[in-house]
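Participant: have a look at this prediction, sequence included:
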Amino acid sequence: MAAPLTASRLLAILKAEGVKTAEYPDWRTRGRDAATGRPFGPVHMVLNHHTAGSNSLAVVAKNGVAGLPGPLAHIHLAKSGLATMCSAGRANHAGTMARNAYDSFLNEKATHPAPSKASSTVDGNDLSYGIETENLGNGKDVYTRAQYDAWVRINAAICREYDWSAESVGCHKETSIEGKIDPKGPVEGYGTRGRFEFTPGQFRRDVAERLKHAASWSPATTAPPTTPKPPAPKPPTDTERITALEKRMSALEKRTS
């Protein structure tokens, strides 16, 4: 049984992974457990989102939106790469998950099928950690380098703690039966990589690479030096060609004399 981490333990593993953290007031006791009568856990995956707005911390941590009370995630990730702890309990972030999609993350499959309502459903808020990463979600707003690096670290920290592979890392659009599109958008860069488009597959590969190293590891930010190729030989000059020809002719004459 993968019991939810205590608030102190969750904070500790993030710090060990190199994540800059802050604590929203009362986050350790905030959750939707009592209000819904549904406890948080056991947990089996991490679910990633974009906020679809800016200045979203209070909305995610406490206020919620119309028809959806807060907290809306366990962690809010700002553009600066600062992770603010929002809840240690059940949070309204995942909604209803398609069973076929959820099972692929539960069983850490190498591929994850498109979510199908026909496969039945599960309540994702019971069983997944939620991360809301600040981005407008319009396909133009850019995830900063610091933000993406922290995002990878957060997911890796949770996977490392539970001994999960990166295939326990999901995105809302991969589980939702409601047609959610998050996360999406361009990323400023990561490691030695320049600008690229966020995709769940690439994100999991980055988490998987991080899990190969100690929690204290940081990816290189410059490309490794390449061994210079030896200069191409210069073509012989006319004088050198004539000299070589004369030597061959002289050697031939000696052999035939």
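Facilitator: Good, I have the coordinates. Nothing here was measured: the structure is a model prediction, and the numbers come from that model. Residues are numbered from 1 along each chain as shown.

Participant: please count neighbours and contacts with C-alpha atoms only from this point.
Facilitator: Noted.

Participant: excluding chain neighbours, what is closest to R38?
Facilitator: D126 (7.3 Å; C-alpha to C-alpha, 6 or more residues apart in numbering).

Participant: G137 too?
Facilitator: That would be A52: by C-alpha to C-alpha, 6+ apart, it lies 4.9 Å from G137.

Participant: for the helix or strand that the residue nearest to R38 is a member of, the distance to its chain's centre please.
Facilitator: In this assignment (DSSP states H and E), D126 forms part of helix 124-127. Computed by C-alpha atoms, centre = their mean, to the nearest Å, the chain-centroid distance of helix 124-127 equals 20 Å.

Participant: try stretch 171-181
Facilitator: 17 Å.

Participant: now swap in stretch 152-170 and tell me
Facilitator: 9 Å.

Participant: measure stretch 137-156 end to end?
Facilitator: Its first and final residues considered, stretch 137-156 spans 23 Å by C-alpha to C-alpha, to the nearest Å.

Participant: what does it rub up against?
Facilitator: Here stretch 137-156 makes contact (C-alpha atoms under 8 Å, 6 or more residues apart in numbering) with 14, 17-20, 46, 50-53, 77-83, 133, 135, 166, 169, 182-190, 203, 206-208, 210-211.

Participant: here's the one I want to compare it with:
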Amino acid sequence: MAAPMSADTFLAALRAEGLTVIEEGNWRDHNRNHMGPWGPVHGVMIHHTVTKGHDHTVNLCRTGYSGLPGPLCHGVICKQGHVHLVGYGRANHAGLGDDDVLRAVIAEEPLPPDNESNTDGNRHFYGFECENLGDGVDPWPAAQLEAIEKVSAAICRAHGWNERSVIGHLEWQPGKVDPRGFTMASMRSRISKRLGSKTPAPGLPAPKRPVVDLSELAKAARTNPAMKGTPVTYSGTRIVEAALVDAGLLSKARLDGHFGSDTVAAYAAWQRKLGYTGRDADGIPGKTSLERLGGKYGFRVVA
């Protein structure tokens, strides 16, 4: 689990990768956050716009159209290789996709076929629209392909991801064909080489990792299932619950910030997944199991 970068960190990461970045209007505050959560983030999604013309494309992606309000992405990559930032936060770019694909992206494993539309991608992916007709004929200039490579590498570098965290819309949602004109396998190969050949730019701030206090979490876990007296609440519970949801062990409907019986059962399933049995898989977080969960989903544990 990874919290989205701040807008400042996001902008710095792109520029540190050597990109020409153009800030469009109030991009930092232009989002669809009122429609649902933004984050945890797990990857980068690449699209083509099915449009022609630089100005028209940028404006469309910023404002949207009837039935689909903008922003339609976080950045527009034009044919010149410039990145136009049009929004930051939740954006209408990914739509519903396959939960098996999301789990593969999180684990940075080969992607399974996308045959379901059951998971909110707008919450979990940075999105970039690339100016192209998407007909397989419209060319992809070298500068534009290099910008896609750099954008993806910049975000992966900032979050500590590898190239498997970058996917195309066609790999996420059944029926989609974008981006068309190059393969995502070839782009991931380019991103991998870039990540392996360049160290982070000095002075680039690392994204902050959420912190979970083990003692507070264990106290909440021991108190809430029994429902004795006033339930103990702890803000870190929601962070752990979100990780359990992403791991497919807890229903999203139970993400309520209380370490209740459903969360205990989900955490016990996590402990069993790590090989614990008996009392060691009682659903009460321990240091090792919590650190393993935090290492996989991006939070830090303090005792």
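Facilitator: Alright, I've got the coordinates. Please read all numbers here as calculations on a predicted model, not as lab measurements.

Participant: can you calculate the TM-score here?
Facilitator: Overlay of the two chains. TM-score (TM-score structural alignment, normalised by the length of the first structure): 0.75; 198 aligned residues with a C-alpha RMSD of 1.4 Å.

Participant: still on that earlier bit, which one in the second structure is aligned with the residue nearest to G137 of the first structure?
Facilitator: With TM-score structural alignment as the criterion, A52 of the first structure lines up with V50 in the second structure.

Participant: got it, and N135 of the first structure?
Facilitator: Match for N135 of the first structure (TM-score structural alignment): N132.

Participant: H172 of the first structure too?
Facilitator: By TM-score structural alignment, H172 of the first structure lines up with H169.

Participant: can you name the residues that contact that match?
Facilitator: 45-47, 94, 176-179.

Participant: about what we covered before: my guess is the match of A52 of the first structure meets E131, correct?
Facilitator: Yes. V50 of the second structure lies in contact with E131 (C-alpha atoms under 8 Å); the separation is 7.3 Å.

Participant: more neighbours, these two?
Facilitator: E131 (26 against 17; other C-alpha atoms under 10 Å).

Participant: isn't the more buried one up against D55?
Facilitator: No. If you go by C-alpha under 8 Å, E131 of the second structure and D55 don't touch, sitting 10.2 Å apart.

Participant: now for the two: what residues contact both?
Facilitator: Common neighbours of E131 of the second structure and D55 (criterion: C-alpha under 8 Å, 6+ apart): none identified.

Participant: returning to what we had before: what about the match of H172 of the first structure, distance to A143 of the second structure?
Facilitator: Distance from H169 of the second structure to A143 of the second structure, by C-alpha to C-alpha: 21 Å.

Participant: again, but for L85 of the second structure
Facilitator: Applying C-alpha to C-alpha to L85 of the second structure and A143 of the second structure gives a distance of 17 Å.

Participant: with neighbour numbers in mind, choose between these two.
Facilitator: Counted by other C-alpha under 10 Å, L85 of the second structure and A143 do not tie: L85 has more neighbours, with 25 against 15.

Participant: wait, what's in contact with the residue nearest to the more buried one when sequence neighbours are not counted?
Facilitator: Once flanking residues are discounted, L85 of the second structure sits nearest to G75: 4.3 Å by C-alpha to C-alpha, 6+ apart. G75 of the second structure sits next to 83-87, 127-129 when contact means C-alpha under 8 Å, 6+ apart.

Participant: can you give me the strands for the first structure?
Facilitator: According to DSSP state E, the first structure carries its strands in the segments 20-23, 45-50, 75-77, 82-85, 96-98, 121-123, 128-133, 169-171, 186-187, 196-197.

Participant: give me the mean distance between the third one and the second structure.
Facilitator: Same thing as strand 75-77 of the first structure. In the superposition with the second structure, the average deviation recorded for strand 75-77 of the first structure is 0.5 Å (mean C-alpha distance after the TM-score superposition for the first structure).

Participant: likewise for the first one?
Facilitator: Comparing strand 20-23 of the first structure with its match in the second structure after superposition yields a mean distance of 0.4 Å (mean C-alpha distance after the TM-score superposition for the first structure).

Participant: ok, the second one next?
Facilitator: Relative to the second structure, and after both are superposed, strand 45-50 of the first structure has an average distance of 0.5 Å to its aligned residues, where the measure is mean C-alpha distance after the TM-score superposition for the first structure.

Participant: thought I181 was touching the residue nearest to G137 of the first structure, still the case?
Facilitator: No. Here A52 of the first structure does not reach I181: they are 10.1 Å apart, not a contact under C-alpha under 8 Å.

Participant: mind telling me what T96 of the first structure corresponds to in the second structure?
Facilitator: With TM-score structural alignment as the criterion, T96 of the first structure lines up with L96 in the second structure.

Participant: I'd like to know how many residues surround that match.
Facilitator: Neighbour number of L96 of the second structure under other C-alpha under 10 Å is 17.

Participant: now do N155 of the first structure
Facilitator: Count around N155 of the first structure with other C-alpha under 10 Å applied: 30.

Participant: helices along the stretch 201-303 of the second structure, start to end?
Facilitator: According to DSSP state H, counting those that start in this stretch, the stretch 201-303 of the second structure carries its helices in the segments 214-223, 236-246, 261-273, 287-297.

Participant: reformat these as JSON lines; add mean neighbour count and distance to G67 of the second structure.
Facilitator: Below are the helices of the stretch 201-303 of the second structure laid out as JSON lines (neighbours: other C-alpha atoms under 10 Å; distance: least, C-alpha to C-alpha, whole Å):
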{"stretch": "helix 214-223", "mean neighbour count": "20", "distance to G67 of the second structure": "43"}
{"stretch": "helix 236-246", "mean neighbour count": "22", "distance to G67 of the second structure": "29"}
{"stretch": "helix 261-273", "mean neighbour count": "21", "distance to G67 of the second structure": "37"}
{"stretch": "helix 287-297", "mean neighbour count": "19", "distance to G67 of the second structure": "34"}
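
Participant: can you give me how far stretch 132-146 of the second structure is from the chain middle?
Facilitator: Distance, centroid of stretch 132-146 of the second structure to centroid of chain: 25 Å (C-alpha atoms, centre = their mean).

Participant: and if you look at stretch 71-80 of the first structure?
Facilitator: That offset, for stretch 71-80 of the first structure, works out to 14 Å (C-alpha atoms, centre = their mean).

Participant: return the set of buried residues in that stretch.
Facilitator: Residues of stretch 71-80 of the first structure classed as buried by neighbour count (16 or more other C-alpha atoms under 10 Å): 71-79.

Participant: so it corresponds to what in the second structure?
Facilitator: Under TM-score structural alignment, the match for stretch 71-80 of the first structure is residues 71-80.

Participant: what's the span of that stretch, first residue to last?
Facilitator: So stretch 71-80 of the second structure: terminal residues 21 Å apart, C-alpha to C-alpha.

Participant: burial of P141 of the second structure, as a residue count?
Facilitator: 13.

Participant: follow-up on the earlier one: just the buried residues out of the contacts of G75 of the second structure, in ChimeraX syntax.
Facilitator: Buried residues among the contacts of G75 of the second structure (16+ other C-alpha under 10 Å), as a ChimeraX selection:
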select :83,84,85,86,87,127,128,129
